[in-house]
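Student: Following is a predicted model, sequence given first.
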Amino acid sequence: MNKYLFFPIILILLLQSCHTAPEEVRDKTASGKPFKEKYFLDYDAIDYYFNDVDERHVGSLINNRHSSPIAFLKYVVIVGNAPQNIQDVSFIDKLESIGYRKSIIDSVMFPSIDSIFRTKEKGTDSAAMACIYVYRDILVFKREDKIVGTAKICFHCMAHQIQGVYANGRGFGGFEDYLELETLLHK
């Protein structure tokens, strides 16, 4: 008898935990102050780099990463964690030498990009995937010709590495963010 009573109690507790907070609570931060959206970066130019690297070559990038400085650079940029901070931008000048093509994002696209790279009050559906990240798309944000941020994006795995973020980064990385950004960049 007890095991039949246990299941409905657990089910009720689970359903109650899914209850949505009232609107007045959701419109405030943890400190109780009204939530204000913030853009991740203050920029006036964006350089866009794209590398159509074949996923079948990722294994060789990993295996050959110590064979030469350029092989190591390819590895840390395409599948690794470069840059690790906003001061670590020396790799940007070498992106074209490792297969990336550079283009300039037209400023008319900035409002759309701002709407993606901003804090969001409501949490987004996280899109973490179990796959090897291949960062084919890199955005380099500049202000007065100085690099203020970078964003490496893997659309296939829905993963990102963002550096130079002014805001806390909360809210980026939902399915909609990746779909909107991919549509903008791959027109």
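Tutor: Cool, the structure landed. Numbers count the residues shown, from 1 in each chain.
Student: switch to C-alpha atoms for all contacts and neighbour counts from now on
Tutor: Fine.
Student: OK, contacts around the residue lying closest to E96 once chain neighbours are set aside?
Tutor: Using Cα to Cα, 6 or more residues apart in numbering and skipping the chain neighbours, the partner closest in space to E96 is K102 (7.1 Å). Going by Cα atoms under 8 Å, 6 or more residues apart in numbering, K102 touches 47-50, 96.
Student: A45: neighbour count?
Tutor: When neighbours are counted by other Cα atoms under 10 Å, A45 registers 19.
Student: closest to L139 among the contacts of K102?
Tutor: Taking Cα to Cα as the measure, L139 lies nearest Y48 of the contacts of K102, at 4.8 Å.
Student: So what's the residue count around the closest one?
Tutor: Counted with other Cα under 10 Å, Y48 comes out at 19.
Student: What strand or helix carries it?
Tutor: Y48 belongs to strand 45-50 when assigned by DSSP states H and E.
Student: what packs against that strand?
Tutor: Secondary-structure packing of strand 45-50 (3 or more Cα pairs under 8 Å, 6 or more residues apart in numbering; DSSP states H and E): strand 101-104, strand 137-143.
Student: next one: the shortest one to chain centre, how far?
Tutor: It stands for strand 101-104. Distance, stretch centre to chain centre, for strand 101-104: 19 Å (Cα atoms, centre = their mean, to the nearest Å).
Student: returning to that earlier point: need the contacts of K102 in CSV with distance to V76, can you?
Tutor: Putting these into CSV (distance: Cα to Cα, whole Å) gives the following:
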residue, distance to V76
D47, 20
Y48, 18
Y49, 15
F50, 15
E96, 15
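Student: ok, structure two:
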Amino acid sequence: MKVILSLIFVVLFILGCTSNKEVKTENIETFSEPKNIVTYVGKNYFNFDNVELFNIDIDEEKVFDLWSKKERTRDEEIFIEIIGNHDIPKSISDISFLTKIKNLGYKKTTINDSKNEELKNIFRFKKNSIIDSFACPAIYRDILVFKLKEKIVGIAKICFSCRHHYIVGTKLNTEQFGQGGDYEKLYEILYNKQMLN
């Protein structure tokens, strides 16, 4: 009788171990990152028919050196305010902002009008199931100026490396801008290449 009970115990133990291993393997294979789902799409931030991109190619270290510099020139102060500040320009009527960025080395490019619909799909109110956030300081190398019939209707400062943004010209909430792959889509529209993570 002891032999039979021992055999049953060994068989159950082996079957139990095999079953657990299968479950563990199955769980590992089926685990995946949660998907970000756009749960609501609303109005566009602004209506536009023309977009200008102002871009500056500057190394992160150079910006950090300027930030940590104790005594800066007036131009360096303005540059730091524009490239790193979340509240400049304060409104779309701040035309001096555009003169400043041109004088500081930002290069202007007019985005092809054929990209406007794609841009409108990005620059609109959205709610997402997951919100990504990064804890690095923003360096706004890219500034988009949106116009309608030659009048400025919106300005967006974009930091692709930290996925930060500052948008003026809309009353809509822009907090979830760029989520769900929109930073990558925007980069591809502006530069005709994929964004490196």
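Tutor: Received the coordinates, thanks. Worth saying up front: this structure is predicted, and the values here are computed from it rather than measured.
Student: what's the very next helix or strand once past the strand holding Y48 of structure 1 in contact with?
Tutor: Per DSSP H and E, the first helix or strand lying C-terminal to strand 45-50 of structure 1 is helix 58-63. For helix 58-63 of structure 1, the surrounding residues in contact (Cα under 8 Å, 6+ apart) are 71, 74-75, 79, 134.
Student: and which of those is nearest V25 of structure 1?
Tutor: The closest of the contacts of helix 58-63 of structure 1, once distances to V25 of structure 1 are taken by Cα to Cα, is V134, at 38.7 Å.
Student: Go ahead and confirm the closest one touches I78.
Tutor: Yes. Because the distance of 5.5 Å satisfies Cα atoms under 8 Å, V134 of structure 1 is recorded as touching I78.
Student: And V134 of structure 1, what's its match in structure 2?
Tutor: Aligned by TM-score structural alignment, V134 of structure 1 pairs with I139 of structure 2.
Student: Which residue numbers in structure 2 does the strand holding Y48 of structure 1 align to?
Tutor: Counting by TM-score structural alignment, strand 45-50 of structure 1 corresponds to residues 50-55.
Student: quick one: stretch 148-164 of structure 1 to chain centroid distance?
Tutor: 4 Å.
Student: From L190 of structure 2, how far out is the equivalent of S107 of structure 1 over in structure 2?
Tutor: Under the alignment by TM-score structural alignment, S107 of structure 1 pairs with D113 in structure 2. For D113 of structure 2, the distance to L190 of structure 2 (Cα to Cα, to the nearest Å) stands at 12 Å.
Student: same deal with I130 of structure 2?
Tutor: With distances taken as Cα to Cα, I130 of structure 2 is found 25 Å from L190 of structure 2.
Student: Of D113 and L190 of structure 2, give the one with the bigger neighbour count.
Tutor: L190 (17 against 12).
Student: which non-adjacent residue is nearest the more buried one?
Tutor: Computed as Cα to Cα, 6+ apart, the closest residue to L190 of structure 2 that is not its neighbour in sequence is I111, at 7.2 Å.
Student: Might you report the residue contacts of the one you found?
Tutor: I111 of structure 2 neighbours (Cα under 8 Å, 6+ apart): 50-53, 190.
Student: Top of the contacts of K102 of structure 1 by number of neighbours, please.
Tutor: Highest count within these by other Cα under 10 Å belongs to Y49, 22 neighbours.
Student: count of neighbours near I138 of structure 1?
Tutor: 26.
Student: From the centre of structure 1 outward, give me the first residue you hit.
Tutor: Central residue of structure 1 (Cα atoms, centre = their mean): H160, 3.0 Å from the mean position.
Student: Just confirm that residue is within a strand.
Tutor: Yes. The assignment for H160 of structure 1 by DSSP: H, G, I helix; E, B strand; the rest coil puts it in a strand.
Student: ok, now how distant is the residue nearest to it when sequence neighbours are not counted from N2 of structure 1?
Tutor: Excluding the flanking residues, the one nearest H160 of structure 1 by Cα to Cα, 6+ apart is I153, at 4.5 Å. Using Cα to Cα, I153 of structure 1 is found at 51 Å from N2 of structure 1.
Student: try T150 of structure 1
Tutor: From T150 of structure 1 to N2 of structure 1 the distance is 57 Å (Cα to Cα).
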